[in-house]
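Undergrad: pasting the structure only:
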């Protein structure tokens, strides 16, 4: 788990460089809350603390959850998401290795459904003329936020902006001329996506993940968005726009590849990744939320046992 965390470092550094130290505050808050919740539940269940806490998996859960949240998220939302992720997403199913759903996505979806306004307060893009908040300012906005302070530095992410403008019947070509967009995706966000991609490649090189799920995810998202784009490029964003969002790369390499909740055979991993990528594109396009990767991952988790059943190679001489 230490190497997985290390692979996240490039993305975290780029995230902080572009959008300020609020990212680090959220990461620290979520990881401390995750470890504390894990320790309390293990103590309550009469389980030893050292084996469960020593592998670092719960800290990775907290870290991934924090990276899915906005750097401007209030502290209580981060705590609620983390406690829900560890307590309900993990231990309600028996603990490490027995959970059906990705705990980080369980916690994220819970607060997204319960507190949608707070979950959509994203820092303004660099091109919008707003400077990234400093450490003291970030602390104030997270722990003692005021409406004026948050509004002064917040703005729409590229996905939020694209979805809202399309709802106003604007064309993609017109929307992409806005200041929140860069060469491929959202200005600033595309660099974070490249950093997650670099971290994902490192995981592949180190042999910590297999290539099947990321490849399936990218293929599924590309196919869905590509077909729509070819049908009407004025209404649907290009596949490269979808792939250059941080959520896509983080989901493909770090979230969907969770070995506990993913399919297990090579063919199953390809199908599983493609299903999540396809659903992510579908939910982004026609869902009510700008990004549907978390929901797509949870649906993929639910389908993983069926995918395994249908894709496991048959053993000769065994009656199926």
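TA: Cool, the structure landed. In this text, all values refer to a predicted model and were calculated from it rather than measured experimentally. Residues are numbered from 1 along each chain as shown.

Undergrad: going forward, measure contacts between C-alpha atoms and count neighbours the same way
TA: Fine.

Undergrad: for the protein, what's the longest helix?
TA: Scanning the chain for the helix with the most residues, using DSSP state H, yields helix 22-45.

Undergrad: and the next element down the chain from that helix?
TA: On the C-terminal side of helix 22-45, the nearest following helix or strand under DSSP states H and E is helix 49-54.

Undergrad: so which elements touch the helix or strand following that following helix?
TA: Proceeding N to C from helix 49-54, the next assigned helix or strand is helix 57-68, under DSSP H and E. Applying 3 or more C-alpha pairs under 8 Å, 6 or more residues apart in numbering; DSSP states H and E, one finds that helix 57-68 contacts helix 22-45, helix 75-87, helix 103-114.

Undergrad: here comes the other one, which I'd like you to weigh against the first:
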């Protein structure tokens, strides 16, 4: 009789390797890159290329220094680079983009063990750090299709009078990857069809913002189309490593993101609340997982005061 071998979970395997999943995410992000190139010009591609190359380089060097197996082939650094670029204005100085890449890859990802072990979404955390450090550069919005750099206000500053169709198509000032809701939705549908993400978090997050915005007297359609809500809900709030495992946990996580986003947008000093909301809920993910973990099959809860 052979040896009985017990191995740690997971016991259900899949053919979906990390590189395949990341490849699908990159494909899903391409419509937004095309939209950014059309709206903001060729510099959108330059900023994205700098972020991607910097992230890949920092991942390679950090793994080399730590004497660990290199992971640049899994494409996760590429995804981080694209997402970071999408969280930056087209006018961002390239050296700031490189700093953001360092924060995302080295500080947030590799210093905590690498892919799957980071406590928060790397690109989103890098955006918050850059915003706190270089607020002027991070809020230098420009008019779409402008030949010269023309400063403009983000639609979130006047959400009630924003053009809904322009928000949907992307003909508005903003960060590279968050202006076109249509392009982001196309990418989101692709990820759901490919079963890379579950629709639970994006639908709950967006739906919560819609309902709460309506209840508090704000334009709910413009609220879900403006700013980084679509980008955050589809591509960053669904990060495997930083979101709850169970369906109940995902619902709690997404509702919390939506509640905080509306609270910050309507009552906070900063017009956008997506990044802060997702980061805060990332920090609560371990507690949510603990509170919503499934009861082991066949185990009964011991009644308080029951005889031993």
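TA: Received it, and whenever you're ready, just let me know what you need. Everything numeric in this text was worked out from a predicted model, so none of it was measured.

Undergrad: about what we covered before: indicate which one of the helices and strands packed on helix 57-68 of structure 1 is closest to residue 125 of structure 1.
TA: Residue 125 of structure 1 lies closest, by C-alpha to C-alpha, to one member of the helices and strands packed on helix 57-68 of structure 1: helix 22-45, at 14.4 Å.

Undergrad: give me the distance between the longest helix of structure 1 and the centre of its chain.
TA: Computed by C-alpha atoms, centre = their mean, to the nearest Å, the chain-centroid distance of helix 22-45 of structure 1 equals 18 Å.

Undergrad: list the buried ones in it?
TA: By 16 or more other C-alpha atoms under 10 Å, the buried positions in helix 22-45 of structure 1 come out as 22-39, 41-42.

Undergrad: cool, stretch 184-192 of structure 1 as well?
TA: Buried residues in stretch 184-192 of structure 1 (16+ other C-alpha under 10 Å): 184-192.

Undergrad: ok, back up a step: structure 2: matching residues for the longest helix of structure 1?
TA: Mapping helix 22-45 of structure 1 onto structure 2 (TM-score structural alignment) gives residues 43-66.

Undergrad: the equivalent of residue 154 of structure 2 over in structure 1: neighbouring residues, count only.
TA: When structure 1 is aligned by TM-score structural alignment, residue 154 of structure 2 is paired with residue 157. Other residues lying near residue 157 of structure 1 total 23 when counted by other C-alpha atoms under 10 Å.

Undergrad: so who does the spatially closest residue to residue 157 of structure 1 that is not a sequence neighbour touch?
TA: Among residues not flanking residue 157 of structure 1 along the chain, residue 122 sits closest, at 6.4 Å (C-alpha to C-alpha, 6 or more residues apart in numbering). Taking C-alpha atoms under 8 Å, 6 or more residues apart in numbering, we find residue 122 of structure 1 in contact with 70-72, 154-157.

Undergrad: kindly recompute the last result at 10 Å.
TA: 19, 69-73, 150-151, 153-157, 160 (C-alpha atoms under 10 Å, 6 or more residues apart in numbering).

Undergrad: which one in structure 2 is aligned with it?
TA: Matched to structure 2 by TM-score structural alignment, residue 122 of structure 1 sits across from residue 141.

Undergrad: go on, residue 63 of structure 1?
TA: Taking TM-score structural alignment, the alignment pairs residue 63 of structure 1 with residue 82 from structure 2.
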